[in-house]
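1. predicted model and sequence below, questions to follow.
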Amino acid sequence: MKFAIPTLALALAASTNAQFYNQSAPFHLILLSSNTTINGSTLSACHEGAAIEGLCLSNSISISQPESIAPGTFTFNYSDSVVTPNVTLGSPGYLTYLLQGSNFNFSEPMGLYVNPTTNVALPLFYPGDNLATVVSFDESNLMNIQGYIDDTKSPAAVGNITAYYRWYSCTTYYTGYTYVMLSWVLGAREPQNPTCIKVNVKRVFT
């Protein structure tokens, strides 16, 4: 027996191979949280390795970030040729950061780094788009990741486009750097990292 994948699911799946050449106006990323210590905090790009940047809380002090840093400026790359499965939940595209050096400028998309020993993934900016993760901004400018497969059911439910907002602020370690960073929790369970605090990520244009 053959099963037909709904058109909307196909559109979302196709976005993983899209070329997102259009770029939005620049914006800041603001955290919204019931935790008053981090509510309203901005995110900044912080060094995680050669041409690799993480998303750190601008005002959080850590071993690798002894002082507050300026809020980061980001853009959203999207494509007119990719169908938006749900306009309310937002168009698919890449969150990007312009890494500037003395003799180079790299527009880097964000991708989730997954360590198989934890359910806390790290959003990192890498050169090139082979590691990029497709995200969206909904009608309230909240960043989400969308999916159309719900494997919490048996058999899995396929075809209903859902936006997930599994963002947290966590103290993390990656290749020698310890920061308080935006993180993404894999699956529906609580993060195993005890420092994680639930947040939403809002886009505010500059």
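-> Arrived safely. Numbers count the residues shown, from 1 in each chain.
2. could you use CA atoms for every contact and neighbour count after this?
-> Noted.
3. name the helix or strand for the residue nearest the centre of the chain, please.
-> Within the chain, the residue whose C-alpha comes closest to the C-alpha centroid is Pro123; the distance, by Cα atoms, centre = their mean, is 5.6 Å. Assigned by DSSP states H and E, Pro123 belongs to strand 120-125.
4. do Ala13 as well
-> Here Ala13 is assigned to helix 7-14, by DSSP H and E.
5. how about that helix: buried residues?
-> Buried positions in helix 7-14, judged by neighbour count with 16 or more other Cα atoms under 10 Å: Leu8, Ala9, Leu12.
6. same check on stretch 184-201?
-> Neighbour-count burial for stretch 184-201, with 16+ other Cα under 10 Å as criterion, is recorded at Trp184, Val185, Pro191, Cys196, Ile197, Lys198, Val199, Asn200, Val201.
7. first vs last residue of it, how far apart are they?
-> One end of stretch 184-201 sits 11 Å from the other (Cα to Cα, to the nearest Å).
8. the structure to be compared is supplied as follows:
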Amino acid sequence: MKTVSILSALFGLTLAQYDTYSAPFRLVLSSDDPTLNNTALGACHEGAAVEGLCKTNQTTSDPPTFYTTFYQATSSNSGSTYDTPSILYYNLTISSGTQIPSAMRFSQDYTSDVAIPLFMPGNSTYTPVYVDQDCEELYIPRRVDDSVSPPNPLAPPEKVKSWYVCLTKEAYEYYTLVWHVGGRGSPANPSCEEVQVRRVFT
């Protein structure tokens, strides 16, 4: 319990600027692949208190479950949960029944062109994501186009939605959500299928 209290305190301090919490939602895929389209992502074990985002067979017509339920934290100063930086998090339930908020951050092997979203307890490190107001899809803004020289600042930023589901091996072999770093072309991993990730409130 002491460890949980310390984690909660650290979580609260880190979230000082992310003080508005959303209602629960699922992360639902849109894809040309019928085995992925309209299915929800679910938390899956990637190590001690570490969760990835795996494909499931759950759809929006199924009742939500704890492992397909996620939350979002944004700043109250933004006045909206749309097109603003936010922290995606999952409540990890431990053996005592206590829930530990776990923030999402990208994990990348620098020899790979994809990053794997992972949830870890606390919020000292996280990767901010944004929600497109037009379609509820998750994205990360590109503020500078470095495919040209000199690099070209983008105003407004480009909404990059470089999400794929691929067979990966972080700790275990799963089909997981990944982010294609750079957002141009396709990942080298031949198993990857392009997807969009929608926020669907439960």
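-> Thanks, I have the structure now. Not measured: the values here are computed from a predicted model.
9. TM between them?
-> The TM-score (TM-score structural alignment, normalised by the length of the second structure) is 0.81; 178 aligned residues with a Cα RMSD of 2.2 Å.
10. and the residue opposite the residue nearest to the centre of the first structure in the second structure once aligned, what does it touch?
-> Using TM-score structural alignment as the criterion, the counterpart of Pro123 of the first structure in the second structure is Pro117. The neighbourhood of Pro117 of the second structure, defined by Cα atoms under 8 Å, 6 or more residues apart in numbering, consists of Gly52, Leu53, Met104, Arg105, Phe106, Ser107, Leu177, Val178, Trp179.
11. 7 Å - rerun?
-> Gly52, Leu53, Met104, Arg105, Phe106, Ser107, Leu177, Val178 (Cα atoms under 7 Å, 6 or more residues apart in numbering).
12. and what of Thr195 of the first structure?
-> Cys170, Thr171 are the contacts of Thr195 of the first structure under Cα under 7 Å, 6+ apart.
13. give me that answer again for 10 Å
-> Contact analysis of Thr195 of the first structure by Cα atoms under 10 Å, 6 or more residues apart in numbering lists Tyr168, Ser169, Cys170, Thr171, Thr172, Val180.
14. before we move on, back to that, comparing the strand holding Pro123 of the first structure with the second structure, how large is the average distance?
-> Superposed on the second structure, strand 120-125 of the first structure shows a mean distance of 0.6 Å to its aligned residues (mean Cα distance after the TM-score superposition for the first structure).
15. show me how far the very next helix or strand once past that strand is from its chain's centre.
-> Next in sequence after strand 120-125 of the first structure, counting helices and strands by DSSP H and E, comes strand 136-137. Put simply, strand 136-137 of the first structure sits 9 Å off its chain's centre (Cα atoms, centre = their mean, to the nearest Å).
16. onto which residues of the second structure does strand 136-137 of the first structure map?
-> Per TM-score structural alignment, the counterpart of strand 136-137 of the first structure in the second structure is residues 130-131.
17. and that stretch, how far from the first structure on average?
-> Compared with the first structure after the fit, stretch 130-131 of the second structure shows a mean deviation of 0.8 Å (mean Cα distance after the TM-score superposition for the first structure).
18. from Ala132 of the first structure, how far off is Phe20 of the first structure?
-> With distances defined as Cα to Cα, the gap from Phe20 of the first structure to Ala132 of the first structure amounts to 11 Å.
19. the more surrounded of the two?
-> Between Phe20 of the first structure and Ala132, counted using other Cα atoms under 10 Å, the more crowded position is Ala132 (23 against 19).
20. got a list of what that one touches?
-> When contacts are counted by Cα under 10 Å, 6+ apart, Ala132 of the first structure is found next to 16, 93-96, 108-113, 123-126.
21. closest one to Thr36 of the first structure out of those, please.
-> Taking Cα to Cα as the measure, Pro123 is the one of the contacts of Ala132 of the first structure closest to Thr36 of the first structure, at 23.1 Å.
22. what about the closest one, distance to Ala9 of the first structure?
-> Summarising the geometry, the distance separating Pro123 of the first structure from Ala9 of the first structure, computed by Cα to Cα, is 24 Å.
23. host element of the aligned residue in the second structure for His47 of the first structure?
-> For His47 of the first structure, the aligned residue in the second structure is His45 (criterion: TM-score structural alignment). With elements taken from DSSP H and E, the one containing His45 of the second structure is strand 39-47.
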